[in-house]
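Visitor: Fold the following, please.
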Amino acid sequence: MRTAYSVETVRTAERALMARLPDGTLMQRAAAGLAAACADLLGRVYGSRVVLLVGSGDNGGDALYAGARLARRGAGVAAVLLAGERTHPGGLAALRRAGGTVARPETAEELIDRADLVIDGIVGIGGKGGLRPAAAPLAERAARSAAAVVAVDLPSGVEADSGEVLGAAVRADLTVTFGTHKPGLLIDPARAYAGTVRLVDIGLGPELPAEPDLEALQHADVAALLPVPAAESDKYRRGVVGVAAGSARYPGAAVLAVSGALRGGAGAVRYVGPAGAAVIARFPETLVSDQGPHRAGRVQAWVVGPGAGDDAGTVAEVLEADVPVLLDADGLRLADVGAVRSRTAPTLMTPHAGEAAALLGVAREEVEAARLASVRELAARYRATVLLKGSTTLVAGPDGGPVRVNPTGTPWLATAGSGDVLSGLAGSLLAAGLSARDAGSVAAYLHGLAGRHAAQGAPIGAHDVADHIPGAWRDVRDAVGG
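Guide: Sure, this is the predicted structure:
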């Protein structure tokens, strides 16, 4: 599992570690890791041209010390100093001793144009509000150049704790981060500025608290959560998921939600709604009822809302059930806030950015710019677990614990009905016994992998995603020998 910690937590851990180490040890560890990553990216260090964009503070020092290491290996290294007298003195002296130079300000853009590598050491993880006017043109020049851009710890100009981008920022091909990931490296829009992320171990792990701010599941974590039937299992012991979805206008939403549910680990799927004929025609194994949720038979979880139109009565009826409920699409619009907040069984809400914006009473752009804050606010406001869909899917619980970030998605999943498949999949995992947080996280992970497998660089439909869920499931288990 990858974890990320806030700036305050990282700085506290760094102070504790530095108190036990000789002065400068931590910076030398960081610089060594940065230089190694840059050398790997260059391939051939000797004769390469490297430009350092150096601000004040430790990030600038890391860049200078790394530049000195590259210069000793034969690179031509020039530093552009953006902080004047506040430049890290030890790093600057090390660069000069190694044969590096300090560029005249008027030559900076020309040097960037000719560089093989640009190292961004402008602003550290505490930077706020985007790049300052003196730095912004250099970041833009680097982005337009043929040089590879490497960010030190975090691309300068992005917000480390929130993933927001509030002004001009460096766009990196590679970000070399130290000790632990920072939230902004995992969450869009900042994630898109980071490029590939390489984590360098500087010994910070023992100083970090057990509970991170963010966590991203990996194959082994997901494999450990997947429901697996035992020898004595039957369809009822594996769990039954109810799907209340679709309408005369949107029968396809019901079919797609059921398609996800059938592949999510529960033993049976009960469908309730007006699209029963369409569901049976496509999936004859579904248990179909037209008597409403209360008379459909026992279930261990409900999915309600996809394609529901204006059927507020069914949404209200499902929310009264004393089992986990997944609330999606029209269900989010039709649900009473008080009814959701007062539920004692788990609730999992799965909005996209537009739906989240409507629930919060803000513009969609505000949600997309501040995804982490938005998902946390929704979870607290509704006392529910919230899965915020998008370029980075986030899962936040009402208890304020770590937010889960899903790393597996693909832009090809932005297709009609894909969210209905996700809802059915997550609802089935709820019925199989996973918590709302785990069901949402595992479903997003498998859904993203299935989308990748289905697309392989080409357009796909939602039914393609559903068809590839078993393959994604097998990939996860096979990767850990399951």
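
Visitor: Every contact and neighbour count from this point should use C-alpha atoms.
Guide: Fine.

Visitor: Residue 381: neighbour count?
Guide: Counted with other Cα atoms under 10 Å, residues neighbouring residue 381 total 15.

Visitor: who's in contact with it?
Guide: residue 341 (Cα atoms under 8 Å, 6 or more residues apart in numbering).

Visitor: quick one: whichever strand or helix holds it to chain centroid distance?
Guide: Per DSSP states H and E: residue 381 is located in helix 371-382. Taking Cα atoms, centre = their mean, to the nearest Å, one finds helix 371-382 lying 15 Å from the centre of the chain it belongs to.

Visitor: and the longest helix for the protein?
Guide: helix 436-455 (DSSP state H).

Visitor: hmm, who's touching that one?
Guide: 217, 222, 225-226, 264, 324, 346-348, 385, 387, 393, 395-397, 404-410, 412-413, 422, 425-427, 429-430, 460, 464-469, 471-473.

Visitor: Which residue is the nearest non-sequential neighbour of the residue located most distally from the centre of the chain?
Guide: Distance from the C-alpha centroid of the chain peaks at residue 97, with 41.9 Å (Cα atoms, centre = their mean). Here the nearest residue to residue 97 in space, its sequence neighbours aside, is residue 68; by Cα to Cα, 6 or more residues apart in numbering that works out to 7.8 Å.

Visitor: and whatever helix or strand comes next after the longest helix of the chain, how far out from the chain's middle?
Guide: Downstream of helix 436-455, the first helix or strand assigned by DSSP H and E is helix 462-467. Per Cα atoms, centre = their mean, the displacement of helix 462-467 from the mean C-alpha position of its chain is 22 Å.

Visitor: Same check on stretch 151-160?
Guide: Mean-position distance between stretch 151-160 and its chain equals 17 Å (Cα atoms, centre = their mean).

Visitor: Kindly report the same for stretch 406-418.
Guide: 13 Å.

Visitor: Report the contact partners of residue 46.
Guide: Taking Cα under 8 Å, 6+ apart, we find residue 46 in contact with 73-75.

Visitor: Who wins on neighbours among these?
Guide: Counting by other Cα under 10 Å, top hit in those: residue 75 with 21 neighbours.

Visitor: here's the other one to compare against:
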Amino acid sequence: MRSAHTVEQVRAAERALAAQLPEGTLMQRAAAGLATSVIDLLGGAYGRRVLLLVGSGDNGGDALYAGGMLARRGARVEVVAVADSLHEAGLAALLAAGGHRVELAGIARPDVVLDGIVGIGGRPGLRDRAREAVDRVAGVPMVAVDVPSGVDVDTGQLEGAYVTADLTVTFGTHKVCHLVEPAASACGVVELVDIGLDLPEAGVTALQQDDVAALLPRPEPETHKYRRGVVGIRAGSERYPGAGVLSTSGATCGLVGMVRYAGGAPDAVLATHPEVVVGEGRVQAWVVGSGGGDDVAGILAAALRDDVPLVIDADALQHLDAPLDRPALLTPHAGELAAMLDVERAEVEADRLACARRAVSEYAATVLLKGHHTLVADPDGRVGVTTTGTPWLAVAGAGDVLGGLCGALMAAGLSPYDAGTAGSWLHGAAATYVSSGGPVSAPAVAGALPSVVADLLR
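Guide: Just a heads-up that it's a prediction; the model follows:
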């Protein structure tokens, strides 16, 4: 599992460890990891031109010490100060190793730039001097030291100017901004350097392959279809039959024993999935809302009459009475969540984490906020981030497949949070599986789910 800690948690862990070590040890560990990552990026150090943009804090010290290590390996290293003072010991180490302090106007175009302007204690946005320096080297590969300067580390928000990195080398643990959009896109590839921190449990995490495999339901040798779980689908209508087909496609991936369909497009569903049982009956979870047409409020009411967990999507989200009285997974995109919270869509997109948490509080339900990095926020305070997938997954019908898949996982016994995190991970992995770098379709994503699950279980 990839854990992302807050600034306060990281600072406390750093203080505790530093008290047990010789002075400067943590910075040396960070600098060594940073220098190694830069060498890997460049394919070597000798003869390369490295520019450091450095501020006054410890983040700048990390960059300066790393610059000294690169200079000793044969790189030409130059540093431009974007603050009135620099980390004195770090600067001395760089100059002793053959590095140079230069003015911005005098730099030659480097092979790589290290962003050591501000670290995790910095406020969002860049000051004019730093912004000018960053603009001057536009187009050169950028390595952010710990976090891209200018981002909000604990929220993932972007306010004002900020660094867009090709690579971020972070220390001790991931930070929230590495996982949560929109800041996550400014981080580029994120590499983690272990510096020995002892950290508490993180509130924001991202499942990895082994974590998802551990959550997947596995049938016992003597099981039967009802014991494995029955998921009910109330999606699709005469006007929108495809939503019913795609929701059942996500649900019929093999993770439950049976799929029951009680929506408005039975003929279309049976034409694609003859194994689906049409009609009312007992289920362990309902999926409701997608393509429900004009009677979506009635469809939601019918699902609520059963005392089972729910996956609620699309138009049904606008007919919810908050708070909900049962386990539920709400699956809005940014526009739908904005309507649920009575705010503008831009507000959700700017602060996805805060808006997801607010919806959890108001609706007393788990909220899966779809996006490039999907968020799953739970009433117990946990937030899961899904980093699988491809931009090609932004295609009509993909959300219907996701809803059916999450409903199947809930019917198999997973909590709304585990179903949301595992389901969105599988959904993204299936899209990557079929994409091969190109377009995907919602039916193809659904069709790849059994193969992705099988690969995980091997």
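
Visitor: ok, so of the contacts of residue 46 of the first structure, who is nearest residue 192 of the first structure?
Guide: Of all the contacts of residue 46 of the first structure, residue 192 of the first structure sits closest to residue 75, with 28.9 Å by Cα to Cα.

Visitor: that older thread, so the longest helix of the first structure corresponds to what in the second structure?
Guide: Under TM-score structural alignment, the counterpart of helix 436-455 of the first structure in the second structure spans residues 416-435.

Visitor: same thing with stretch 410-425 of the first structure?
Guide: The aligned range for stretch 410-425 of the first structure is 390-405, by TM-score structural alignment.

Visitor: Start and end of that stretch, how far apart?
Guide: 18 Å (Cα to Cα, to the nearest Å).

Visitor: next one: stretch 188-201 of the first structure
Guide: End-to-end distance for stretch 188-201 of the first structure, by Cα to Cα: 24 Å.

Visitor: buried set for that stretch?
Guide: Within stretch 188-201 of the first structure, the residues that qualify as buried by neighbour count (16 or more other Cα atoms under 10 Å) are 188-195, 197-200.

Visitor: Now the two most distant members of the residues you listed.
Guide: The widest separation within these (Cα to Cα) is 22.9 Å, between 189 and 200.

Visitor: Could I get the full set of strands for the stretch 51-200 of the first structure?
Guide: Here the stretch 51-200 of the first structure has its strands, by DSSP state E, counting those that start in this stretch, at 76-81, 101-102, 117-121, 148-152, 174-178, 196-200.

Visitor: quick one: the longest one to chain centroid distance?
Guide: In this view, strand 76-81 of the first structure has its centroid 34 Å away from the chain centroid, taken as Cα atoms, centre = their mean.

Visitor: same deal with stretch 127-145 of the second structure?
Guide: 25 Å.

Visitor: buried stuff in it?
Guide: Those would be 130-131, 133-134, 137, 141-145, for stretch 127-145 of the second structure by 16+ other Cα under 10 Å.

Visitor: same question, stretch 391-406 of the first structure
Guide: 391-398, 402-406.

Visitor: now swap in stretch 115-134 of the first structure and tell me
Guide: Going by neighbour count (16+ other Cα under 10 Å), the buried part of stretch 115-134 of the first structure is 115-125, 128, 130-132.

Visitor: Now do the same contact list for the aligned partner of residue 272 of the second structure in the first structure.
Guide: For residue 272 of the second structure, the aligned position in the first structure is occupied by residue 282, per TM-score structural alignment. Counting by Cα under 8 Å, 6+ apart, residue 282 of the first structure makes contact with residue 255.

Visitor: ok, now residue 126 of the second structure?
Guide: 149-150, 160-162.

Visitor: That one maps to what in the first structure?
Guide: Mapped onto the first structure by TM-score structural alignment, residue 126 of the second structure lines up with residue 131.

Visitor: Give the closest residue to that match in space, chain neighbours not counted.
Guide: residue 157 is the one closest to residue 131 of the first structure (Cα to Cα, 6+ apart), at 4.9 Å.

Visitor: What lines up with that neighbour in the second structure?
Guide: Taking TM-score structural alignment, the alignment pairs residue 157 of the first structure with residue 150 from the second structure.

Visitor: and what of residue 300 of the first structure?
Guide: Using TM-score structural alignment, residue 300 of the first structure pairs with residue 284 in the second structure.

Visitor: any idea how far residue 265 of the second structure is from the closest residue in space to its match that isn't next to it in sequence?
Guide: Nearest non-adjacent residue to residue 284 of the second structure, counting by Cα to Cα, 6+ apart: residue 411, 4.7 Å away. Counting by Cα to Cα, the gap from residue 411 of the second structure to residue 265 of the second structure is 22 Å.

Visitor: between these two, which one's more packed in?
Guide: Taking neighbours as other Cα under 10 Å, residue 411 of the second structure and residue 265 compare with residue 411 leading, 31 against 24.

Visitor: Could you list which residues are in contact with that one?
Guide: Residue 411 of the second structure sits next to 229-231, 256, 283-285 when contact means Cα under 8 Å, 6+ apart.

Visitor: Give me the subset of those lying in helices.
Guide: Going by DSSP H, the helices hold none of the contacts of residue 411 of the second structure.
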